[in-house]
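1. can't give you the sequence, but here's the structure:
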């Protein structure tokens, strides 16, 4: 095992320089954090669970005590209900307000009421007295207490009961009671009897109860040794407590009757208290239990002490186990470090003892194997150094020969470079001329393309002209046919006009005969006298009709003659125009032949231009090949020149390398001597 000083020296190293320190810190922090986290978490969970359990237990205790208090108060309230349901009491209440009663009868009825009150008061020894205060009649209070009944109708508690309108009002504890003659503290409840519930005149019923009833109940409730149990009224004022040395303070809770709950508050001195409360359904008072949280959580302090002790013990055990791990790992690493330093100084004889098959044993075995391999390498290196020394002499001789050969190659490469440069210059000149010829060919090709384009345009125009002439010939032929057809129709119209004229002649004759007949009829009518008067009228009408028909026939005849003259003129004009159209058709055919001839000539021109284009393209391809060949010659010349220059440069570099090689061979010889001297320092 390492000594204490070595262990402390290892632990005091920075974690970045000591794996033992790093391992110890990691193990210590991890275990301490885990134990502390689990312990504190368990403590907090146990504390929360115990506080919750105590809160629920305290609430149940207060709830049971509050229910017991409600039962007791309900018993006292039932007394007033029994009294109100008593028919004798109800009758006496009505009668004592009757002014017509005699004094003797009035006293008798008061005694009967007092007797009923005495019966109720005897039902519980804690009932101090029951008193009935008239509010409207000039009657003394009726009470089970025969003497010392002192109270004014202007008392605050009477006004409070009166304002309640028949609801029960619970009154806090008074040291000498509400009638002022009690030797013991009393609390009471009051209720208004009268118009609202009995139909009689108004009375205040006051039932006084000894405060020991409440005191015994709260004394029986004990949440802890230092706990306080108190009763608060509906306004939050304290009515009674089992600890007289506590400061009187208000307690505000929910105004809803029957509400209950628990909470943790700080008291006036800053200490935490567990408070459980329940609001009474009967009186509206609140029963409150207050217990110092420190008393309730005494067991939690024990759990806390055990938790801290377990954490401290875990820290101590962690330190012991961590130191054991550091010592178990530190010794082999310390020995390994010592042997590594010896190996660095040249001593390779040290070995680690392998005692186990764990990672440290594997490291020791690997170290021993490494040292063995290094020893073999050192032996081999010694032999290699000797071989390097002998080889350096041979390299020096070869370097001298290489330098001489490089000098001769350098001179030859310079001559080759000069010849290649001249060839490149001539190739550049030929390439320029070829480029000029290419420019001329491009110009010729451009002119030929424009000529071809023009010929194609002319050919297109000829084709369009031929098509136009064909359409013109077709339309002219159709026009000639139309003229011939029109001539025939005009001739037919002429014949029709002649027929109409002949028909008009016939109608003229018929009109003349009709006129003659009308004249004959008129003559015959004249001969007949009066009997022929009607026939004469008809004859006159026929004669008038004949005259109008004759006038119309003459007019139609004139129109027919005019149409016949126009038709004759039209026939003459068409006869003269027909030869002109025939001549025009011939001229159009001649123009069409001319267009076809021009189109044929243009087709031949386009064909020959296509041949010329092919020749120019062939010539251009030949020129491009020539240009490419000249470029290749120029490029090859430049490459030859560059290669020659590069060879010359390489030869110069080789010459320089040869010189450097000679220098390096000398340096290698010196290095081999130093290496041989250093190899002697190793002990294998």
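-> Happy to help now that I have it. All figures in this text were calculated on a predicted structure; none of them were measured in a lab.

2. Going by C-alpha atoms from here, please, whenever you check contacts or count neighbours.
-> Noted.

3. contacting residues for residue 318?
-> 27-28, 31-32 (C-alpha atoms under 8 Å, 6 or more residues apart in numbering).

4. Just after the strand or helix carrying it, pick out the following helix or strand.
-> Here residue 318, judged by DSSP states H and E, is contained in helix 298-344. Next helix or strand after helix 298-344 toward the C-terminus (DSSP H and E): helix 359-528.

5. so what does that next one touch, helix or strand wise?
-> helix 298-344, helix 533-679 (3 or more C-alpha pairs under 8 Å, 6 or more residues apart in numbering; DSSP states H and E).

6. orientation of it relative to helix 533-679 in degrees?
-> 170 degrees (axes from the mean of the first three to the mean of the last three C-alpha atoms, to 10 degrees).

7. quick revisit: narrow the contacts of residue 318 to those in helices?
-> Using DSSP state H, the members of the contacts of residue 318 that fall in helices are 27-28, 31-32.

8. Including neighbour count and distance to residue 13, could the residues you listed go into CSV?
-> Shown next, in CSV, are the ones in helices among the contacts of residue 318 (neighbours: other C-alpha atoms under 10 Å; distance: C-alpha to C-alpha, whole Å):
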residue, neighbour count, distance to residue 13
27, 17, 17
28, 22, 16
31, 18, 21
32, 20, 21
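
9. and here's the other structure:
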């Protein structure tokens, strides 16, 4: 909502606009960027797979090429004619004619092999002890006795008859050739005549490797190289790079991972997609690499598409947000402005809202919630009231039980005292019974002394003794019953002593529960009162809104009538003067009506947020 030239961010319309705009833009940006990154990853993987397959085919071709020359070297190693000729030329006892014929056959064989294969620079047989004693085909580079050549010859001898591939040399094996070449060396062993052992050198043109790899392309500006295990270049598109260390190579970590393709930066910091394959015939690797930009240029176009889609999404988000802003925020803004105009005294404002919007629906919803809460609160209050009544009855009964327990305890005490009194009465009676029994015995004794004259006293003494015995039994029985009653009374008193604190605790618990129910009932009564107050406030608000709408409508009608009358008077002022007088009277009445209306409007108070 815009007020005072500033956009109110608290406005519902502005919030909806911001949420919709941000959601559309963020989702579009995330989808576009994720699609771009995923497409780059997919292209990188597919190109790496296709390039790996091409590199694998090229490696198979190189293995076949190297295996072919190793097979030629094996044929020469087992060629009996060549072995015999070499023994002949090294035997000092053979005449010159036979040596010449043997040397001619050796050179012819080497020339025949060289002439049948244009990929060869030449084939040479070198005596390990004397470099001057060599046999070479036509076109072979002249021998050299430099230290580097000696080192390579020593490496071939250490191979003990196995083929050994010498990496590419810019100027050939003997460093006297104008073009680079790759050399395979092998010792042609002769166990019977060691002096007849020669070193076979098959020197292959670098162009043969280039021709084998001619169909292998890596992007628009990529390159394919053959590297040694130490990343020394055996073959490269630029011959000047041969014998140098490649900036694009393999290390132990990459070999342990075992992935056929990976990415790394070259010396210039350009990220390269690298694929490689280990050769089977020799410990070399064929490595192809190309800048990632050669493959990802198509994916880079996707970023422009993403930018275009993002711009379009921004426009769509603006349109949707503006539409929602007009549908939700605009009516609220208009209503606020109309209320502000009415507050300033402009009674000509109008509104044409016809549909019930979310606010009215939410008010009805609040009313229904209030009614539901009122009913629920009533039910809870009723339950609380019944619980309170039950707890009151329980308190009364518990108090009655407590009082009865006290009476029982008092009566037990009285009964205990009475029992003690009975026992005190029975004690003299027991003593009297004993004395009577003694007297009866004495009377019997005296009567028996008196003889016949005392027989009557004997009978009387006997009867007295019987009565005394019966009295004694009765006293003993009463005493035993009294003891039992005393014991029962003491047990009852002990039980009452134990029960009395429990009844006291129960009474306290019941009173506490009753207090809780009373508090719940009071809270529910206050809650019901608040709900009723809220419902009444909502009803008053709706009534006030309805009255305000009716009042604004009546004011509008009066203003319209006044405007119509004024226009009618203006049109007829030139014709009738009397009508002008009546118009003055009507204006006076209208002034009084306006004063009345002003006084009526002054009774309404409008807050800063437009609420009545």
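-> Yes, it's here. From a predicted model like this one, the values you see are computed outputs, not experimental measurements.

10. re earlier: ok, the contacts of residue 318 of structure 1 in structure 2, which still hold?
-> Mapped onto structure 2 and checked by both residues aligned by TM-score structural alignment, their matches' C-alpha atoms under 8 Å, the contacts of residue 318 of structure 1 keep the contacts 27-28, 31-32.

11. Can you redo these as a markdown table, where the extra columns are distance to residue 617 of structure 1?
-> Formatted as a markdown table, those follow (distance: C-alpha to C-alpha, whole Å):
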| residue | distance to residue 617 of structure 1 |
| --- | --- |
| 27 | 92 |
| 28 | 95 |
| 31 | 95 |
| 32 | 97 |
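
12. May I ask which two of those are separated the most?
-> 27 and 32 (8.4 Å; C-alpha to C-alpha).

13. show me the contacts for residue 5 of structure 2.
-> With C-alpha under 8 Å, 6+ apart, residue 5 of structure 2 has no contacts at all.

14. Give me the number of neighbouring residues for residue 543 of structure 2.
-> Counted with other C-alpha atoms under 10 Å, residues neighbouring residue 543 of structure 2 total 12.

15. Same question for the one 3 residues further on.
-> Residues lying near residue 546 of structure 2 (other C-alpha under 10 Å) number 12.

16. Measure how the helix or strand containing it sits relative to helix 330-343, angle-wise.
-> Using DSSP H and E, residue 546 of structure 2 sits within helix 455-572. Angle of helix 455-572 of structure 2 versus helix 330-343, following the same axes, to 10 degrees, is 80 degrees.

17. can you give me the helices in the stretch 1-150 of structure 2?
-> For the stretch 1-150 of structure 2, the helices defined by DSSP state H, counting those that start in this stretch occupy 12-78, 80-90, 96-115, 147-158.

18. quick one: which of those helices is nearest residue 395 of structure 2?
-> Among those, helix 12-78 sits nearest to residue 395 of structure 2 (C-alpha to C-alpha), with 57.3 Å.

19. which residue numbers in structure 1 go with stretch 197-205 of structure 2?
-> Using TM-score structural alignment, stretch 197-205 of structure 2 corresponds to residues 202-210 of structure 1.

20. likewise stretch 536-544 of structure 2?
-> Counting by TM-score structural alignment, stretch 536-544 of structure 2 falls onto no part of structure 1.

21. Looking at the helices of the stretch 1-150 of structure 2, which is nearest to residue 601 of structure 2?
-> Nearest of the helices of the stretch 1-150 of structure 2 (C-alpha to C-alpha): helix 12-78, 29.4 Å.

22. returning to what we had before: average offset of the helix holding residue 318 of structure 1 relative to structure 2?
-> For helix 298-344 of structure 1, the mean deviation from structure 2 after alignment is 2.5 Å (mean C-alpha distance after the TM-score superposition for structure 1).

23. about what we covered before: let me know the closest of the kept ones among the contacts of residue 318 of structure 1 to residue 161 of structure 1.
-> Looking across those and measuring by C-alpha to C-alpha, the closest to residue 161 of structure 1 is residue 32, at 69.6 Å.

24. which residues does the closest one contact?
-> Residues near residue 32 of structure 1 by C-alpha under 8 Å, 6+ apart: 311, 314-315, 318.

25. Select, out of the helices and strands packed on helix 359-528 of structure 1, the one closest to residue 352 of structure 1.
-> For residue 352 of structure 1, the closest of those is helix 298-344, at 7.2 Å, according to C-alpha to C-alpha.

26. returning to that earlier point: what helices and strands are in contact with the helix holding residue 546 of structure 2?
-> Counting contacts by 3+ C-alpha pairs under 8 Å, 6+ apart, helix 455-572 of structure 2 is packed against helix 358-450, helix 577-602.

27. Good, wrapping up.
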